[in-house]
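>>> predicted model follows, preceded by the sequence.
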Amino acid sequence: MKDPIGSFETIKENFIRYIKTAFRTKFEGIEKERYDLLNYDRVLYRKPWIEPLPDYVSSGKKINDLTLEDLGNALSDAEVKLFKGLVNTGLVGDFPLHLHQAEMLKQTLLGNNCIITSGTGSGKTESFLLPLFAQLSKELSNWQAPNPKSTSINNWWCDNGGLSAREIVNTSNFTLSNAVRQRNHETRKAGVRALILYPMNALVEDQMSRLRKALDSDDTRNWLSENTDGNAIYFGRYNGSSPVAGEMKKVKDDGAFAINTRKVNQLKEQLQQIETDSNRVAEYIQKTGKIGSEAKDLKSFFQRLDGAEMRSRFDMQVAPPDIMITKLFNVEHNVNA
């Protein structure tokens, strides 16, 4: 932020202006007294606390400048090419890495367990995602090309042209039927490559935006299509916000299991809402002519159902994502269950 004091003053004055407009009186004295009261610390606001931070030591190298030695000689030339290509589509910008980011990348690839404790804004997220992306790059070249997607895989939840509950649920085990599973076209084995744990949902949401930019942006989709035979790196959020809690089966009066139609309809409704929000954002971007990083930032706040982000808990239960983001509570609950 170039002008934190100016930003604070602007926000403060906007709030005061709203109060004056919404609750205006005809008495000039009251108006002035109220303005003076609202413009006093501890009434409407607190004075800003600003902590200047020095620049972190730079490695002097951008992603494309990294050598085999910088990567601990842990990757082949082909794997390095895949790593750099993947990272450049959305994880980091075109600027040198901080020294601690480059060092953590190298040390992790050398097999060391690493902890990073640098301050806010130091790029801690990139520090642990870069080694993960490097490891994924070692696997990418070995993944077999997926099969063509089924015709219903991206629209089964729709009211018009969608599928019925009996078509959605496999009644032999009450999981998603193969026709609607998000990853039913893949030939590689699904499995969690990384588990990212956070203590709060707010941090999970921030991480999802970062991963959408890095693994599900238009640039990343195009790059993966051209360089990995159409494979995707799947990621998913497993917490209270993940559609939907519960099971797809219910117990009837006679003790037999049946399809939980209410739960299936709830899942369809939530997916419809997610799709509606995504379409509205796309329309807004097109209408306003936003391009580049601004458009990418807007898209990153919303899930797209046709991409690499896992749609639901039920999808993750039958095909775990490569990267799972969750809270420790959810892990403990699932293990105990």
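It's in.

>>> drop to CA atoms for contacts and neighbour counts, all remaining ones
Noted.

>>> the residue found closest to Leu68 once you drop the neighbours it is linked to in the chain: neighbouring residues, count only.
Distances taken as C-alpha to C-alpha, 6 or more residues apart in numbering put Leu75 closest to Leu68, at 7.0 Å, once the chain neighbours are dropped. Counted by other C-alpha atoms under 10 Å, the residues lying close to Leu75 total 18.

>>> which SS state does Leu75 fall under?
coil (DSSP: H, G, I helix; E, B strand; the rest coil).

>>> distance of it from Asn231?
To Asn231, Leu75 is 20 Å away according to C-alpha to C-alpha, to the nearest Å.

>>> so the residue nearest to Leu68 touches Thr67, yeah?
No - using C-alpha atoms under 8 Å, Leu75 is not in contact with Thr67; the gap is 10.1 Å.

>>> gap between Pro96 and Asp65?
Noted for Pro96: a distance of 9 Å to Asp65, by C-alpha to C-alpha.

>>> looking at the two, which one has more neighbours?
More crowded of Pro96 and Asp65, by other C-alpha under 10 Å: Pro96, with 17 against 11.

>>> so who does the closest residue to the more buried one other than its chain neighbours touch?
Using C-alpha to C-alpha, 6+ apart and skipping residues adjacent in sequence, the residue nearest Pro96 is Lys62, 4.1 Å away. For Lys62, the contact set (C-alpha atoms under 8 Å, 6 or more residues apart in numbering) comprises Asp94, Phe95, Pro96, Leu97.

>>> below is an additional structure, to be compared with the one above:
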Amino acid sequence: MTKYLDPIAAVEQPRADFIRYLLTAYPLRDPHLRYGFKQLLEQPGNLWQHPYLEGSQPYKSSLSINDLVEQGVLHPDMATLFIPSSRRLYEHQEKAIRAVVEQQQNIVVATGTGSGKTECFLTPMLDMLLKEGDNLSIAGVRVLILYPMNALVNDQVKRLRQLLCRQKTTTKIKFGFYTSRTEKDRGKAIESLREEFAAYDPEELRQLFTSAEIKSIKDEELIDKAIEKTSQVQLLSREEMWEAPPHILITNYSMLEHMLIRPKEREKIFEASVNTFKMLVVDEAHTYDGAKGSEVSMLLERFKASVGVEQKGKIRCIATSASLGDASVDDKVIAFAGEFFGETFSQVIRGQRLNAKDRLGKPYTLPAALTNEEIIQYLSIIELPQQGSSISSWFDPLSAIVPEQQLKLAESQADSDIHKFLWFALKGHPLIHRLINILCREPKPWKEIVRSTELWGVNLPIKLDGSVDDTDAEVALAHLLQIGTLARANPDDLPLLPVRLHLLFRSLEGLYACINPKCSGAAHDPIYSDREVRYGQLYLNEKKPVNAVVRLY
């Protein structure tokens, strides 16, 4: 057999390891308790759930940065920051840019992971700053980007460095990130940056320079030159930001609260930005719910007051999140954003993924003799060739589900590349199209897809006990995903079946037992039927409808 990733094993192995760990970490001498504990751990819904399969088809594309520059929507210098500027934006990115830049709206961007949410606020933000022209020489915060944790702040810093280092103007847009990791004086900040850059891949540092600059930089000079280049666009220390606040300030809500309390930051940064502040961006907006959301909302009101924003509509606000439900809750999302920011929001912008037909074209027709039942059967027993095998070695396994003429056509288009061959052989297969269209809607439970009549085109057989026999269908789906993730038109493109498998676990709160050994739910290990049962039913938390429980762990 081959070493392709097996989706079934990818689910079952972590689950088995997790259960084995808990049984080891919480040893029980009583055999009946051990037996009952193991049963609880193995039941779905207690500490784990069946996995979800999510499709990651590309989003609908639209115009490029160049196009928006030519239309007069964006500043001409934007084409030098976003490289290549001819790359097409996603449809939702263009919609977000136009909403903020042209219509001056406050928006919520609610698109999935990997959908380019960052560009939805970076692009209008940088456009706004570039349009200030000579006024950029006036120190003061124009934009606050708020993140819930430092890890996200660090990722954003890397992205901004790369973009802003491409500036060709004398007066440059500058940013600073202000967290507990930010050093007070420049000397220590430089040393901290040197340590950070030393851990980088050299290729990552080279992205800060133009191709012409790279040619003149020796390998041993790379870190020093990167520090010098970064210093032109990033204020590294707190003292630098006190002296001249950056155009873009990045922080988290904990540090923002400290900054609003301390006189130094209040005076040197916020009061100095009274006449310059223009935009507030909050990433991962879904994390600010409940009491935490109320506290951060009041924090934002204090911040707005500190920079002289006392009326609605004076600033632009953008919230982003990948976890805000679907379009049916947009009214609630807009209401939440309005209350959270204390501003009026206009719309929720969501991404639209390509369906199978839009991305792959029309499906081909399978021979009438090839039934849906046979496809399931063939896929469940198919043996995939070893990795690196020739195209000819794939003909026999695929010939049972793909028409011969389609295989020959795919071979002629593949340039001896197995990934291209699989792409051209399968991109028109009706089963592939049905799976993509199912996953385009929303993440689905693995078992639901396995038993989907829409996917297979038939009802799965029923066992004697009345349950669905999905054994073959589950293996067939696993094999289909293995083949579909190998198929690519080009090395840098998404595979034919870009998917994510979500494994769901939660921590153990404790182990509790009813103190009545005659309880109807008491566990009995059949191997130790002669041993006395001393406890009743077991629970993994104490919130159960019993009068008296004892905590075992």
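Yep, it's here. Only a predicted model underlies this, so the values are computations on that prediction, with no experimental measurement involved.

>>> got a TM-score for the pair?
TM-score for the superposed chains, counting by TM-score structural alignment, normalised by the length of the first structure: 0.51, backed by 232 aligned residues with a C-alpha RMSD of 4.9 Å.

>>> okay, strands next: where are they in the first structure?
With DSSP state E, the ranges of strands along the first structure come out as 169-170, 175-176, 194-198, 235-238, 249-251, 257-259, 323-327.

>>> out of those strands, which is closest to Leu132 of the first structure?
With C-alpha to C-alpha as the criterion, Leu132 of the first structure lies closest to strand 194-198 of the strands of the first structure, at 7.5 Å.

>>> the closest one - contacts with which helices or strands?
When contacts are defined as 3 or more C-alpha pairs under 8 Å, 6 or more residues apart in numbering; DSSP states H and E, strand 194-198 of the first structure packs onto strand 323-327.

>>> rewinding a little: what residue of the second structure takes the place of the residue nearest to Pro96 of the first structure?
Following TM-score structural alignment, the counterpart assigned to Lys62 of the first structure within the second structure is Ser64.

>>> from Pro84 of the second structure, how far off is that match?
For Ser64 of the second structure, the distance to Pro84 of the second structure equals 9 Å [C-alpha to C-alpha].

>>> before we move on, what about Phe177 of the second structure?
Using C-alpha to C-alpha, we find Phe177 of the second structure at a distance of 27 Å from Pro84 of the second structure.

>>> higher neighbour count, these two?
Between Phe177 of the second structure and Pro84, Phe177 has the larger neighbour count (other C-alpha under 10 Å), namely 26 against 12.

>>> show me what contacts the closest residue in space to that one that isn't next to it in sequence?
Nearest in space to Phe177 of the second structure, with sequence neighbours left out and distances taken as C-alpha to C-alpha, 6+ apart, is Ile250 at 4.5 Å. Ile250 of the second structure makes contacts with Leu144, Ile145, Leu146, Tyr147, Val153, Phe175, Gly176, Phe177, Tyr178, as judged by C-alpha under 8 Å, 6+ apart.

>>> what's the counterpart of Ile250 of the second structure in the first structure?
Match for Ile250 of the second structure (TM-score structural alignment): Ile325.

>>> so where do the helices sit in the first structure?
4-22, 28-38, 77-87, 99-109, 124-140, 165-168, 201-215, 218-227, 261-288, 292-300, 313-318, 328-336 (DSSP state H).

>>> possible to save the ones you listed as CSV with mean neighbour count and distance to Tyr56 of the first structure?
Below are these laid out as CSV (neighbours: other C-alpha atoms under 10 Å; distance: least, C-alpha to C-alpha, whole Å):
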stretch, mean neighbour count, distance to Tyr56 of the first structure
helix 4-22, 12, 20
helix 28-38, 13, 39
helix 77-87, 19, 21
helix 99-109, 21, 8
helix 124-140, 19, 12
helix 165-168, 18, 52
helix 201-215, 19, 21
helix 218-227, 17, 28
helix 261-288, 16, 35
helix 292-300, 15, 24
helix 313-318, 20, 38
helix 328-336, 11, 31
